[in-house]
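Visitor: just to be clear, the model below is a prediction. Sequence and coordinates:
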Amino acid sequence: MRKIGLLGGTFDPPHHGHLLIANEVFHELELDEIWFLPNQEPPHKEKSDLITTEDRLNLLELAIKDVSYFKVETIELERSGPSYTYDTIKQLKDRYPDNLFYFIIGADMIEYLPKWHKIDELIEMVSFVGVNRPTYQEKTTYPIIHIDIPEFHVSSSLIRERIQEGKSIRYLLPDSLINYLKENHLYESK
């Protein structure tokens, strides 16, 4: 059985925080790979629609290209409508019956678990891995594998804001992504 970590998100844009979480979980749980799952339409928040799905995918591919155990899985981009984790895990388990899946969530999502679509069925299909996030509690009645991650306060919304304000985003995301964003004038004020 291969052990696969799953990290979902809009990745709008991906940043060093995403990479740090993926790398820490990979090593802590001794996984075989981490699959990044860019979603089409997140059910719990609005997608920014500032860039295309193709650009988000290109940025994600650039971010992980030098890490052999990172992979992009586009299963959620292949479906229309909200990207419910239950549907994704069901499809992944059908496609890859010999894999054990570990779904990585931040502490903000741990608090939100009772509201997840088909959470009781989902909890039987996948192991949840909760990573710490400042200002959020990690309390839940659901079984969660807790992993401490070095604190790195960065978010995709912070990066988008800084770009629109003309501020530096250096060290918040890989240089290759910064170059891609600049070359394509992404997130700049209109």
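Guide: Done, it's in.

Visitor: okay, CA-based contacts and neighbour counts for the rest of this
Guide: Fine.

Visitor: show me where the protein has its strands.
Guide: 2-9, 33-38, 70-72, 99-106, 127-131, 144-147 (DSSP state E).

Visitor: what's next to the shortest one, contact-wise?
Guide: The contact list for strand 70-72, computed with C-alpha atoms under 8 Å, 6 or more residues apart in numbering, reads 33-38, 60-61, 64.

Visitor: go through the residues you listed and say which is closest to Pro82.
Guide: The shortest approach to Pro82 among those belongs to Pro38, at 12.1 Å (C-alpha to C-alpha).

Visitor: tell me which residues touch that closest one, please.
Guide: 8-11, 56-57, 72-74, 76-77.

Visitor: pull out the buried members of these.
Guide: Among those, those classed as buried by 16 or more other C-alpha atoms under 10 Å are 8-11, 56-57, 72-73, 76-77.

Visitor: could you dump the strands of the chain into a markdown table and include distance to Arg170?
Guide: A markdown table is the format used below for the strands of the chain (distance: least, C-alpha to C-alpha, whole Å):
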| stretch | distance to Arg170 |
| --- | --- |
| strand 2-9 | 22 |
| strand 33-38 | 23 |
| strand 70-72 | 23 |
| strand 99-106 | 24 |
| strand 127-131 | 24 |
| strand 144-147 | 27 |
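
Visitor: for Tyr69, what are its contacts?
Guide: 32-34.

Visitor: same thing but 6 Å
Guide: Glu33 (C-alpha atoms under 6 Å, 6 or more residues apart in numbering).

Visitor: here comes the other one, which I'd like you to weigh against the first:
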Amino acid sequence: MRIGLMGGTFDPIHMGHLLAAQAAREAYPLDQVWFIPSGVPPLKGRNPGADSVARLEMTMLATEVEPAFRVLPLEVDRGGVSYSYDTVTELMERHPQAEFAYIIGSDRVNDLVKWHRIEELAAKIRFIGLARPGDPMTPLEELPAFIASRLTIARMPQIELSSTAIRQRVAQGHSIRFMVPESVYSYIQRNGLYES
């Protein structure tokens, strides 16, 4: 079975994340996509706005309508900073028959060389890089060969959404309806998340 892994803070998860998962699923192709909300992301420069439990719950709500999507609480349960290498190693031990591919945005493609134990990680799995129109990505020929040879590019529909912009809209009192799944919208409202 081919499984795409989609890690992130998902703070909050939005329609762009779901479109990205579907684009990667079709491009590779993948049998399933497993969403893995991070506990404490190693390369993000800020603390998430919602706690890890709320981010996990929102991710579960957003993905429940698609049978090929699954949510793993692995990194949230682990606590602290989680590295993709550790997560992939654990998943490979649990699911030795599965073939894993890590789904990453163009920004993550650009910083892949900075990932913890990246050479060992690239030897274990493939990467699916999501190319969005107008979003610069390091050309394959400029990446180290051990990364470029393990990277598949998936074209992504153009959509101007980010978790940061969604948090800002909520803080400013603007609507985020239709930017996030309805179940996530209700959860954010019910729990007063991201309000200033």
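Guide: Here it is on my side, so go on. Source: prediction; values computed, not measured.

Visitor: next step: the contacts of Pro38 of structure 1 restricted to helices.
Guide: If you go by DSSP state H, the contacts of Pro38 of structure 1 have 56-57 in helices.

Visitor: and which of the contacts of Pro38 of structure 1 is nearest to His185 of structure 1?
Guide: Checking those against His185 of structure 1 by C-alpha to C-alpha gives Arg56 as the nearest, at 13.4 Å.

Visitor: aligned partner of the closest one in structure 2?
Guide: Using TM-score structural alignment, the partner of Arg56 of structure 1 in structure 2 is Arg55.

Visitor: from Met6 of structure 2, how far out is its match?
Guide: Remark: distance between Arg55 of structure 2 and Met6 of structure 2 (C-alpha to C-alpha, to the nearest Å) = 14 Å.

Visitor: check Ala131 of structure 2 too.
Guide: 15 Å.

Visitor: please apply the same query to Pro42 of structure 2.
Guide: In terms of C-alpha to C-alpha, Pro42 of structure 2 sits 15 Å off from Met6 of structure 2.

Visitor: could you do His116 of structure 2 as well?
Guide: His116 of structure 2 is 17 Å from Met6 of structure 2, by C-alpha to C-alpha.

Visitor: number of residues surrounding the nearest residue to Val25 of structure 1 once chain neighbours are set aside?
Guide: Spatial nearest neighbour of Val25 of structure 1, excluding adjacent residues (C-alpha to C-alpha, 6 or more residues apart in numbering): Ile147 at 7.1 Å. Ile147 of structure 1 has 17 neighbours, counted by other C-alpha atoms under 10 Å.

Visitor: state the distance from the counterpart of Ile147 of structure 1 in structure 2 to Tyr102 of structure 2.
Guide: Counting by TM-score structural alignment, Ile147 of structure 1 corresponds to Ala154 in structure 2. Going from Ala154 of structure 2 to Tyr102 of structure 2 by C-alpha to C-alpha gives 12 Å.

Visitor: do the same with Ala171 of structure 2
Guide: 32 Å.

Visitor: sorry, back to before: would you confirm that the match of Ile147 of structure 1 contacts Phe127?
Guide: No. Ala154 of structure 2 lies out of contact with Phe127 (C-alpha atoms under 6 Å); the separation is 10.2 Å.

Visitor: quick one on the thing from earlier: ok, of the buried ones among the contacts of Pro38 of structure 1, which one's closest to Leu181 of structure 1?
Guide: For those, the nearest to Leu181 of structure 1 is Arg56 (10.3 Å; C-alpha to C-alpha).

Visitor: all helices for structure 1, in order.
Guide: 16-28, 53-64, 85-95, 107-112, 119-125, 156-164, 175-183.
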